[in-house]
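> Quick check, what structure comes out for this input:
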Amino acid sequence: MERARQLLGEMLVCCFVVVLLTGAFLAFFYTPSGELVAYDGSHEPLRGVALSAAYDSILDISLEVRGGSFMRNLHHSSSILLGSGVVVWLLLGRFRYASAVLGLGALAGISGYGAADDILSGTVLGEVPIPAWYGLHLLVAVAVGVVLVVSSRREAARRAG
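Prediction:
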């Protein structure tokens, strides 16, 4: 059982690194703005439609940036795998910070969708400015990293002592 926990912990670290790397890649092309712009990308049915600059940049990442759609999918899939792994770790009963990571992960998911201005648009949560969602998304990513580092250091100290 201990070996399974160790492998799961290593998987969580790998997933988190993938989420960070793909998120950094996506951040280079993302525009966190709610300003309305006319779409002028390659998707013909949307050409000329007014949409937020954030959603326009997401469409550009998906359709124009080489590997952008793959990176978006990898970012999303790794985030889900990270959350699922934390749930399994929680079920194993040893990860004291699992509930914090799960809560932060849920907040990261909601803020990620809010920053994209697609799913939450037109809802009560859609009234929050896009830069605030993006800032919250970045802040939560740092918080998850801090919780994972602190928990792994305490676990290592407990094993050594």
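
> drop to CA atoms for contacts and neighbour counts, all remaining ones
Noted.

> Tell me where this protein has helices.
Listed in chain order, the helices of the chain (DSSP state H) span 2-27, 53-63, 68-92, 98-116, 130-160.

> Dump those helices into a markdown table; add mean neighbour count as well.
Shown next, in a markdown table, are the helices of the chain (neighbours: other CA atoms under 10 Å):
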| stretch | mean neighbour count |
| --- | --- |
| helix 2-27 | 16 |
| helix 53-63 | 21 |
| helix 68-92 | 18 |
| helix 98-116 | 20 |
| helix 130-160 | 16 |
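
> Quick one: closest of those helices to residue 40.
Judged by CA to CA, the one of the helices of the chain that comes nearest to residue 40 is helix 53-63, at 8.8 Å.

> quick one more, to check against the first:
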Amino acid sequence: MERARQLVGEMLVYCFVVVLLTGGFLAFFYVPGGQTVPYNGAYEPLWGIPMSAAYNSILKIGFEVRGGLFMRQLHHSSAVLLGIGTVVWVLLGRFRYALAVMGLGILGGLSGYAAADDVLSGTVLAKLPIPWWYGLHLLVALAVGAALVISSRREAAQHPRTLPFVALSLGLTFLVIFGF
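Down below sits the predicted model:
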């Protein structure tokens, strides 16, 4: 059971790396602004429709940036797998900070959607400025990454990684991300 938990933990670290890399790519094109701007991008049916600068940049990433939609989808599916994998990881062992890590995961997802001005528009939570949500999203990502790396190092100290184990965890992570 300990090796299975370690395998899931390693897979979570690799999922987090994918989330981090895709998030870094998306950050180059993202504009965390809440001001209203008219859409003038590649998707003609939306021309002239007023929307937030954040949502406008999300649409431009999806329609105009080469590989942008693929990166958004990869970022989203890896983040979902990170959340599901965290629940499995917690269920496989006695993790003292289970509620904290799962709470960080929920907060990370909520702040990611809020930063895109996607789901929370028109709600009470939309009163916070979009740059605050974006900053919260980045802080939560750092906290989750730190928790995963610290836990992974502790587990590796008890049960050292071998090359076949690392290859298995990388292969399973690849299959789960691209099969999801």
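
> So which of the helices of the first structure is nearest residue 43 of the first structure?
Comparing the helices of the first structure by CA to CA, helix 53-63 comes nearest, at 7.8 Å.

> mean per-residue distance, the closest one to the second structure?
Following superposition, helix 53-63 of the first structure is found to deviate from the second structure by 0.4 Å on average (mean CA distance after the TM-score superposition for the first structure).

> now stretch 75-85 of the first structure
With mean CA distance after the TM-score superposition for the first structure, stretch 75-85 of the first structure averages 0.6 Å from its match.

> Burial check on residue 33 of the first structure, number of neighbours?
Using other CA atoms under 10 Å, residue 33 of the first structure has 20 neighbouring residues.

> What residues does it make contact with?
Contact analysis of residue 33 of the first structure by CA atoms under 8 Å, 6 or more residues apart in numbering lists 52-54, 130-131.

> Can you tell me the centre-most residue of the second structure?
The residue lying closest to the centre of the second structure (CA atoms, centre = their mean) is residue 79, at 3.7 Å.

> From residue 175 of the second structure, how far off is it?
15 Å (CA to CA, to the nearest Å).

> follow-up on the earlier one: of the contacts of residue 33 of the first structure, which are reproduced in the second structure?
Using both residues aligned by TM-score structural alignment, their matches' CA atoms under 8 Å, the second structure keeps these contacts from the contacts of residue 33 of the first structure: 52-54, 130-131.

> and which of those residues is nearest residue 69 of the first structure?
Nearest to residue 69 of the first structure among these, with distances taken as CA to CA, is residue 54, at 15.5 Å.

> ok, back up a step: I'd like the helices of the first structure written out as a markdown table, with distance to residue 39 of the first structure added.
Below are the helices of the first structure laid out as a markdown table (distance: least, CA to CA, whole Å):
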| stretch | distance to residue 39 of the first structure |
| --- | --- |
| helix 2-27 | 19 |
| helix 53-63 | 6 |
| helix 68-92 | 18 |
| helix 98-116 | 15 |
| helix 130-160 | 18 |
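
> Tell me which of these approaches residue 123 of the first structure most closely.
Per CA to CA, nearest to residue 123 of the first structure of these: helix 98-116, 10.2 Å.

> Report all helices and strands that the closest one contacts.
Helix 98-116 of the first structure sits against helix 53-63, helix 68-92, helix 130-160, with contacts defined as 3 or more CA pairs under 8 Å, 6 or more residues apart in numbering; DSSP states H and E.

> distance between the longest one and the chain's centre?
If you compare the mean C-alpha spot of helix 130-160 of the first structure with that of the full chain, they lie 13 Å apart, counting by CA atoms, centre = their mean, to the nearest Å.
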